[in-house]
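turn this into a structure:
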Amino acid sequence: MKYIDQIDLKDKRVFIRVDFNVPLDKEGNVTSDKRVKASIPTIKYALEKGAKLIIASHLGRPKGKRVAEMSLKPVAKVLSGLLQREIAFLDDCVGEAVEQATGKMKEGDIILLENLRFHPGEDKNDAEFAKQLAALCDVYIDDAFAVSHRAAASNSAITDFVKTCAAGFLLKNEVEYFKKAMVNPAHPLVAIIGGAKVSDKIGLLENLIEKVDKILIGGGMAFTFLRAAGYETGKSLCEEEMLDTARKIVSKAKQKNVQFLLPVDAVIAQSTTAEAEAKVCGVKEIPKDMIGLDIGPATISVFSEALKGVKTIIWNGPMGMFELAAFSKGTFELAQAVADSGALSIIGGGDTDTAIKKAGMSAKMSYISTGGGAFLEWLEGKTLPGIAALER
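As a prediction, the model looks like this:
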């Protein structure tokens, strides 16, 4: 795979596939520019090297139709503000008018194309649509890791029709940190896995057991593992149909000599509300009418101890219902323990990112992945079409 800083961009029309899938309010204003900011280093670098920039993204799921509320037009204003430069917005991403506009570009010009998903060919990874996109440029740069797990015309098929293809800095970071976590990690390597369901993380756990030294389990999914071990878990989230799978995962970890740590206590309540009275109890004593909503203080100690002296930490999924203050301590204190460990820490998955931010710990993590689903599928050992296309 080539990176943007390894190719000549001078006077070239450079097509950059970004992820500007930003939230909009009812008036069509961008409510968070985080994703736009994430691609600024790549965009600025291309401009410094004398490129003519064609920027493309999707927004929402318009299903191949033009949906006014999903236009990228509001993003042009945000991008213009961040770059302090004029952005030309085109109301389509292919066609004669687009070809004419991109054909007349001068060095330093920036065009933002309309939503790629307004065309059905985008999500279908259609070769004809990809060919039309490819005709606009001399160089293709992919900087949209968050959609790498979906084969689309703008991140997969397009690479068949553009001679020079490379990854932008955001994608480069994802690739480099993934290699540090899963390809050539420094050991001991620990995975912290949380979230609600075991069923969402089977592939992940099975792949991690082959690579890591320790796995720490929290979140709602911990109660399925505890039930599988023979404990009563009250009204806590439990996937009865996953009990056998949970036992097999624990057994496989044992065979591979992987330390598999489950909570020893929990913060419990009668309901998932801010008003509910929170109590702490051992996992063997959860009453029938109570719900486990966070890991308890003893578990925080055990998990924090397990992180001492480790070299690499991968974290996916919160330890409890961190959105409510009474059930946030497990996630927040573990975030502090990760920061204190001095290990290379790689955080991935939407909720984990939100939780770390809420804990005020974002700056203390080595890397926070920009792609929830993509990060998860990569950790599962799956091939990501957007990455594979650049490796061809």
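
okay, CA-based contacts and neighbour counts for the rest of this
Fine.

residue contacts, the closest residue to Asp138 other than its chain neighbours?
Nearest in space to Asp138, with sequence neighbours left out and distances taken as Cα to Cα, 6 or more residues apart in numbering, is Arg13 at 5.2 Å. With contacts defined as Cα atoms under 8 Å, 6 or more residues apart in numbering, the neighbours of Arg13 are Ala51, Lys52, Leu53, Ile54, Thr102, Met105, Leu136, Cys137, Asp138, Val139.

can you add neighbour count and give these back as a markdown table?
Output for these, formatted as a markdown table (neighbours: other Cα atoms under 10 Å):
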| residue | neighbour count |
| --- | --- |
| Ala51 | 26 |
| Lys52 | 26 |
| Leu53 | 28 |
| Ile54 | 24 |
| Thr102 | 20 |
| Met105 | 18 |
| Leu136 | 23 |
| Cys137 | 22 |
| Asp138 | 18 |
| Val139 | 23 |
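
the residues you listed: which two are farthest apart?
Farthest apart among those by Cα to Cα are Met105 and Val139. That separation is 14.3 Å.

got a list of contacts for stretch 313-320?
Outside stretch 313-320, the residues that reach it (Cα under 8 Å, 6+ apart) are 181, 189-195, 217-220, 293-295, 327-328, 330-331, 338, 343-349, 351-352, 355, 376.

just checking, Ala389 touches Ala152?
No: with contact defined as Cα atoms under 8 Å, Ala389 does not count as touching Ala152 (10.5 Å).

quick one, which of these two is more surrounded?
Ala152 (23 against 20; other Cα atoms under 10 Å).

could you measure from that one over to Arg17?
In this view, Ala152 and Arg17 are 11 Å apart by Cα to Cα, to the nearest Å.

then Ala229?
Distance from Ala229 to Arg17, by Cα to Cα: 47 Å.

let's see this one next, to set against the first:
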Amino acid sequence: MAKFNTIDDFDVNGKTVLMRIDINSPVDPNSGIILDDTRMKIHAETIKELSLKGAKTVLLAHQSRPGKNDFTTFKQHAEVLSKAVGMDVKYVDSIFSSTAKEAILALEPGQILLLENVRFYSEEQLKRSPEEEATSVLVKSLSPLIDYFINDAFAAAHRSQTSLVGFTTVVPSAAGRVMEKELTVIGNALENVQHPCVFALGGMKADDSIMVTENVLENGTADYVLVSGLVANIFIWAAGYDIKSTNENFIEARGYLDMVDKCRDLIKRFPGKIIYPQDVAVSVLGDRADVTIENIPDASIFDIGRQSLIEYSKIIREAKTIFANGPAGVFEDPKFAIGTEDIINAIASSEGFSIIGGGHIAAACVNLGYGDKMDHISSGGGASINMLAGKPLAAVQALEASAELFNNKE
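Here you go, the predicted model:
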């Protein structure tokens, strides 16, 4: 049973509801055009529900961060979000100025207002406790104007930032539908895991995958962990194979040199549980060359090999629960997309319950036409990884504390 409130616990009719969402979207650096409206569509359900229930809905979100070429205002986001929701989403180009406050106070039941990109506000970058964040200018400025705070930004739930946790100690707070679904589906799958359970972990964030590997093998959740991407290269090196200086230097440049000893220890602690490729695909003059791990040339490893894919696919198809996060290789290049595509295909054709982490592998699933073949595609890579690694999510802890605080006052 959830320890946090949901929308069902509040009567929002005629009330002003501040909702944190995550509509951080890819933006063309030259034209400024939003390239993908997936996250807008994900949050549309919660936004529309609040509007139809008569709430005066105020939306708070972020886009990129200062200094990046996709750091921009929310003018275009409001237009795209209006289409996704099927309702007019008003936009004000400030966060807590008198103009923003007047726009909030002027809302009628059912209307929706999107405030400016919250990362234009410097305190948003700080990571503090909910009690400390409650003293921020943002919270002090907006909390007197709202009745409820709803957090629907699961993708950012692992962060303890002002807009994510600051309001929870000041006003009654709840999880939105996206947050509620993510926590329920992933939580239930982890608590009631069906065996054999397989984790397919790839991508460039090797420390995350190694952290998850250790957690799920220690607690008995996983029967096998299939590694690919950069994490596979580290495990191959840790297992005593010569991956050559090009790949060793890349691992060191990414700051993962200390992970080699960690992986060596995991291989010893969990024999036969961590499956790393027995062949890999390297880039030789721009072309794909599959080689065994005993014969890796001094060239970049860009994918797992075809023979390893046969083994990986067999294990996946026999699994009853599958968690997947991160692509198997440089899937943007068609020559090195085979690993990612074959793993996704194996998951889609498996009868096991499948959960796909957010980010690149989620996009690859959709692009390959397998989106509806997966039981759950998460909206948040970082947050889902933290859940799989057994780490608490700061924003969820804040919602739980808020429920205890305000429910006890009633």
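
what helix or strand does Leu390 of the first structure sit in?
With elements taken from DSSP states H and E, the one containing Leu390 of the first structure is helix 385-391.

tell me the average deviation of that helix from the second structure after fitting.
Helix 385-391 of the first structure differs from its equivalent in the second structure by a mean of 1.0 Å after superposition (mean Cα distance after the TM-score superposition for the first structure).

against Leu309 of the second structure, how distant is the residue of the second structure positioned farthest from its centre?
In the second structure, the greatest distance from the average C-alpha position (Cα atoms, centre = their mean) is reached by Asn295, at 36.0 Å. Distance, Asn295 of the second structure to Leu309 of the second structure, by Cα to Cα: 18 Å.

which residues touch the residue opposite Ser354 of the second structure in the first structure once aligned?
For Ser354 of the second structure, the aligned position in the first structure is Ser345, judged by TM-score structural alignment. Remark: with contacts taken as Cα under 8 Å, 6+ apart, Ser345 of the first structure is in contact with Thr312, Ile313, Ile314, Trp315, Val338, Ala339, Met365, Ser366, Tyr367.

so Lys391 of the second structure, which of the three states?
Per DSSP: H, G, I helix; E, B strand; the rest coil, the local secondary structure of Lys391 of the second structure is coil.

residue in the first structure paired with it?
Per TM-score structural alignment, the equivalent position to Lys391 of the second structure in the first structure is Lys382.

and its match, how many neighbours does it have?
So Lys382 of the first structure, with other Cα under 10 Å, has 14 neighbours.

could you do Ser148 of the first structure as well?
26.

and what of Thr370 of the first structure?
Quick note: Thr370 of the first structure (other Cα under 10 Å) scores 25 neighbours.

now swap in Ala68 of the first structure and tell me
Using other Cα under 10 Å, Ala68 of the first structure is surrounded by 11 other residues.

repeat for the one 3 residues further on
Using other Cα under 10 Å, Ser71 of the first structure has 21 neighbouring residues.

surely it meets Asn115?
Yes: using Cα under 8 Å, Ser71 of the first structure is in contact with Asn115, at 6.0 Å.

give me the common contacts of those two.
Counting by Cα under 8 Å, 6+ apart, the residues touching both Ser71 of the first structure and Asn115 are Leu59.

what does stretch 110-120 of the second structure correspond to over in the first structure?
With TM-score structural alignment as the criterion, stretch 110-120 of the second structure aligns to 108-118.

give me the distance between the two termini of that stretch.
Per Cα to Cα, stretch 108-118 of the first structure runs 27 Å from first to last residue.

same question for stretch 378-394 of the second structure.
End-to-end distance of stretch 378-394 of the second structure: 18 Å, with Cα to Cα as the criterion.

residues making contact with it?
By Cα under 8 Å, 6+ apart, stretch 378-394 of the second structure touches 39, 42, 154-160, 165, 182, 186, 190, 208-209, 211-216, 325, 355-359, 362.

got it, and stretch 269-287 of the first structure?
Identification of contacts with stretch 269-287 of the first structure by Cα under 8 Å, 6+ apart yields 226, 231-234, 263-268, 289-293, 296, 324-326.

among those, which ones are in helices?
Within the contacts of stretch 269-287 of the first structure, residues falling in helices by DSSP state H are Leu226.

report the buried members of the contacts of stretch 269-287 of the first structure.
226, 232-234, 263-268, 290-293, 296, 326 (16 or more other Cα atoms under 10 Å).

and the gap between the equivalent of Ser313 of the second structure over in the first structure and Glu285 of the first structure?
Aligning on TM-score structural alignment places Ser313 of the second structure opposite Ser304 in the first structure. As judged by Cα to Cα, Ser304 of the first structure and Glu285 of the first structure stand 23 Å apart.

ok, the counterpart of Leu53 of the first structure in the second structure - contacts?
Taking TM-score structural alignment, the alignment pairs Leu53 of the first structure with Thr57 from the second structure. Contact analysis of Thr57 of the second structure by Cα under 8 Å, 6+ apart lists Thr16, Val17, Leu18, Met19, Ile47, Leu50, Ser51, Gly110, Gln111, Ile112, Leu113.

how does it look with 7 Å?
Contact analysis of Thr57 of the second structure by Cα atoms under 7 Å, 6 or more residues apart in numbering lists Thr16, Val17, Leu18, Leu50, Ser51, Gln111, Ile112, Leu113.

okay then, goodbye and thanks.
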